[in-house]
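S.K.: Curious how this folds, go ahead:
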Amino acid sequence: MKQRLAGIVVSLAVVGTVAVGCAPSAVAPDPPLADQFGHVHGLAGGPASGQWFVATHNGLYLVDEDGETTGPIGDHAFDVMGFTPSGQTLFASGHPGPDTPSEWGSPNLGIIRSDDRGESWEPVALSGIEDFHVLTAGPDNVLYGIGSSSPVLLTGTDGGTTWTEGINLPAADLAVGHDGRLYAATEAGLQVSANAGATFTVVDGAPLLYLLEALPEGGLVGVDTAGTLWRMSPEARWEKVVTAEGMVQALGADQDGTILIVDDRGIVRIDGTQTSVVRPIR
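M.R.: This is a model prediction of the structure:
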């Protein structure tokens, strides 16, 4: 869903190597993660339990809990820089791929939307103009985004058709809690707004985070600059969950409360303090 703030982290490129050996089946294995995805910008719950959307440099994919990968969905191999579900609708932004329809916009896609789980997309706003590196939706379906051209917080209340400019907010990531509070990961620390982004205050005692995700039962998870995953309870208490291996590219959570990250191991599922690799990097 999101992109890093340059002042907090450096951009990440994952290098994969192809394993060589005898395959007992005629079914070809999935290519290495980096070869297939390029890199990962976002993660979100998929259309069914145990499925997750993976927003990548090479399109939108589905990965299930067994690591089976489908995509790019609809054969749309565009660079999904920003991505967020909002109810049954998917919103995305980024850059066109080699076969992207010209009406989507170029060099930036603005906001595009899908009502059929990514099989087809239509341009909605700012086509050719804006590339949202940060994009999220609240439980009330209000969209919040920050484009690559400006740190201005943009808000959309009509399905992304029109956007209202707000304050300057150089944030690496945004997340909306189940209570509607808008959180922003900034170089000055975690900040929160109780008035739809009109004003923000610093969250005292929070770690310095660059990735955020709201949890369905309340609270947040976030990744700090050392690669530690933190959980904030609905009562605003912080606890360390796990430490990633290498830089974390993306963070997501589904409606079941399952947390996913992409780090040097690949796509990693987190249950409590236990981790399991859903899709290895090689």
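S.K.: Going by C-alpha atoms from here, please, whenever you check contacts or count neighbours.
M.R.: Will do.
S.K.: Okay, strands next: where are they in the stretch 1-150 of the chain?
M.R.: Using DSSP state E, counting those that start in this stretch, the strands found in the stretch 1-150 of the chain span residues 40-45, 51-56, 59-64, 69-70, 79-86, 89-95, 111-114, 122-125, 132-137, 143-147.
S.K.: Compare those and give me the one nearest S102.
M.R.: Closest approach to S102 among the strands of the stretch 1-150 of the chain is made by strand 122-125 (10.2 Å; C-alpha to C-alpha).
S.K.: neighbouring contacts of that closest one?
M.R.: Here strand 122-125 makes contact (C-alpha atoms under 8 Å, 6 or more residues apart in numbering) with 103-105, 109-114, 160-162.
S.K.: same check, this time on stretch 189-196
M.R.: 180-185, 199-203, 206-209.
S.K.: which of those has the most neighbours?
M.R.: Tallying neighbours with other C-alpha atoms under 10 Å puts A185 at the head of the contacts of stretch 189-196, with 29 neighbours.
S.K.: Kindly confirm my reading that that one is in a strand.
M.R.: Yes - per DSSP: H, G, I helix; E, B strand; the rest coil, A185 lies within a strand segment.
S.K.: Kindly provide the distance from L212 to P98.
M.R.: For L212, the distance to P98 equals 31 Å [C-alpha to C-alpha, to the nearest Å].
S.K.: residues in contact with G71?
M.R.: Counting by C-alpha under 8 Å, 6+ apart, G71 makes contact with 59-62.
S.K.: so what secondary structure elements neighbour the host helix or strand of V262?
M.R.: Per DSSP states H and E: V262 is located in strand 259-263. Strand 259-263 sits against strand 40-45, strand 250-253, strand 266-271, with contacts defined as 3 or more C-alpha pairs under 8 Å, 6 or more residues apart in numbering; DSSP states H and E.
S.K.: now the other sequence, so there's something to compare against:
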Amino acid sequence: MNNKTRTITHNRFSKLVWIILLTLLIAGICFYFLSKKDSDVSFEDIHGIGYTKNGNEILIPAHDGIKEFSAGEWKDGPGEKNDYMGFAMVNDGFYSSGHPAAGSSKPNPLGIIRSSDKGKSVNTLGLEGESDFHLFAAGFNNHALYAYTPQPNSKMDSAGLYYSLDGAKSWKKSKMTGVDDEPTGFAVHPDKNSVVSVSTKDTVLISNDFGKTFKVLYSKPQITALSFTFNNSLLVGGFEVKATLSEINLKNESTKQIKVPPMSEDAIAFIAQNPSRSQEYAFATYKKDVYKGTEHDWKQIVKSGNSTTGK
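M.R.: Sure, this is the predicted structure:
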């Protein structure tokens, strides 16, 4: 075999090797995308949690839009991937605040927004381009809105707590008498629009007069989460050596402890009760773990920001 023949044979062999490698690479990429499930959802951060009215879906707002858990699997929600803050579920959708997705035509910040289709479409209710509410809450059935602003805007003439009973068209200021420390969280009674609770770093307070006056309801070295139930009680996440979850009966102010899974140097950041199954809860932690279930049967559905199945 002469040198010219050897060169041609070598070139043909090299091309064949590259074709085989390219084919394997393409096949691997195709296999990855074909095998990748819709439930492979990741959470850069978690800004809230809530159940839909039927109790069959859990929605979590994140830096890149709504994440939905349904039938044991996670998927990205519809619509723009807005950075939702101050997320509040209601019986026919959610209210929120935050910042628009990259490339969105919406003003930044979003002001107060409303969606009735899991974020597929978003309606602006006011204060767009002005305010971003991190402390914001809504009554699940009554849609009473409460917002805490650290600075004035066009509808709130000074810092403090405000409430609206007409879908954010008008706002009234609450005096917050009795609250002597910086608020860290708010929750609104699902049915009684005058009942609002506020947490500080170590205290839970409640008001029955639209936030005009508050009284101390519960104290703990560290309060981490706050949410009303649908049976006239308050869920309070806390931390004292380990994570805790307490339920306060608002009728007699008695407190009971709810068992939670073991957590290593972590605590509940957001919690919600299932509207259809009162014994079921869902909560997210500061380390981006998410659990759902009852105190006797918890299932982890997010671990360190990565989704898992939870059937």
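S.K.: TM-score for these two?
M.R.: Between these two chains, after superposing, the TM-score reads 0.79 (TM-score structural alignment, normalised by the length of structure 1); 253 aligned residues with a C-alpha RMSD of 2.6 Å.
S.K.: ok so, going back, tell me which of L212 and P98 of structure 1 has more neighbours.
M.R.: L212 (29 against 9).
S.K.: which residue sits closest to the more buried one, ignoring its sequence neighbours?
M.R.: Nearest residue to L212 of structure 1, sequence neighbours excluded (C-alpha to C-alpha, 6 or more residues apart in numbering): G222, at 4.4 Å.
S.K.: Which of the helices or strands spans the alignment partner in structure 2 of that neighbour?
M.R.: In structure 2, G222 of structure 1 lines up with V236, judged by TM-score structural alignment. Secondary structure from DSSP H and E places V236 of structure 2 in strand 233-240.
S.K.: Between strand 281-285 and that strand, find me the angle.
M.R.: Strand 233-240 of structure 2 and strand 281-285 are oriented at 30 degrees to each other (axes from the mean of the first three to the mean of the last three C-alpha atoms, to 10 degrees).
S.K.: Run the chain-centre distance for the helix or strand following strand 233-240 of structure 2.
M.R.: Proceeding N to C from strand 233-240 of structure 2, the next assigned helix or strand is strand 242-249, under DSSP H and E. Taking the mean of its C-alpha atoms, strand 242-249 of structure 2 sits 19 Å from the chain's own mean (C-alpha atoms, centre = their mean, to the nearest Å).
S.K.: now strand 242-249 of structure 2 against strand 281-285, angle please.
M.R.: Orientation check (the same axes, to 10 degrees): strand 242-249 of structure 2 against strand 281-285 gives 140 degrees.
S.K.: Can you list the buried residues in strand 242-249 of structure 2?
M.R.: Residues of strand 242-249 of structure 2 classed as buried by neighbour count (16 or more other C-alpha atoms under 10 Å): 243-249.
S.K.: Which neighbouring elements make contact with it?
M.R.: Against strand 242-249 of structure 2 (3+ C-alpha pairs under 8 Å, 6+ apart) you get strand 233-240, strand 255-257, strand 268-273.
S.K.: which of those sits most buried?
M.R.: strand 268-273 (a mean of 25; mean count of other C-alpha atoms under 10 Å).
S.K.: with structure 1 superposed, average distance for it?
M.R.: Strand 268-273 of structure 2, aligned to structure 1 and superposed, deviates on average by 2.4 Å (mean C-alpha distance after the TM-score superposition for structure 1).
S.K.: now the helices for the stretch 101-250 of structure 2?
M.R.: With DSSP state H, counting those that start in this stretch, there are no helices along the stretch 101-250 of structure 2.
S.K.: got the contact list for the aligned partner of P72 of structure 1 in structure 2?
M.R.: For P72 of structure 1, the aligned position in structure 2 is G77, judged by TM-score structural alignment. For G77 of structure 2, the contact set (C-alpha under 8 Å, 6+ apart) comprises 65-68, 118-120.
S.K.: cool, T56 of structure 1 as well?
M.R.: T56 of structure 1 touches 37-42, 79-81, counting by C-alpha under 8 Å, 6+ apart.
S.K.: is it possible to export the residues you listed to CSV including distance to I129 of structure 1 and neighbour count?
M.R.: Formatted as CSV, those follow (distance: C-alpha to C-alpha, whole Å; neighbours: other C-alpha atoms under 10 Å):
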residue, distance to I129 of structure 1, neighbour count
F37, 25, 23
G38, 24, 18
H39, 23, 22
V40, 23, 33
H41, 20, 25
G42, 21, 27
D79, 15, 25
V80, 15, 30
M81, 14, 25
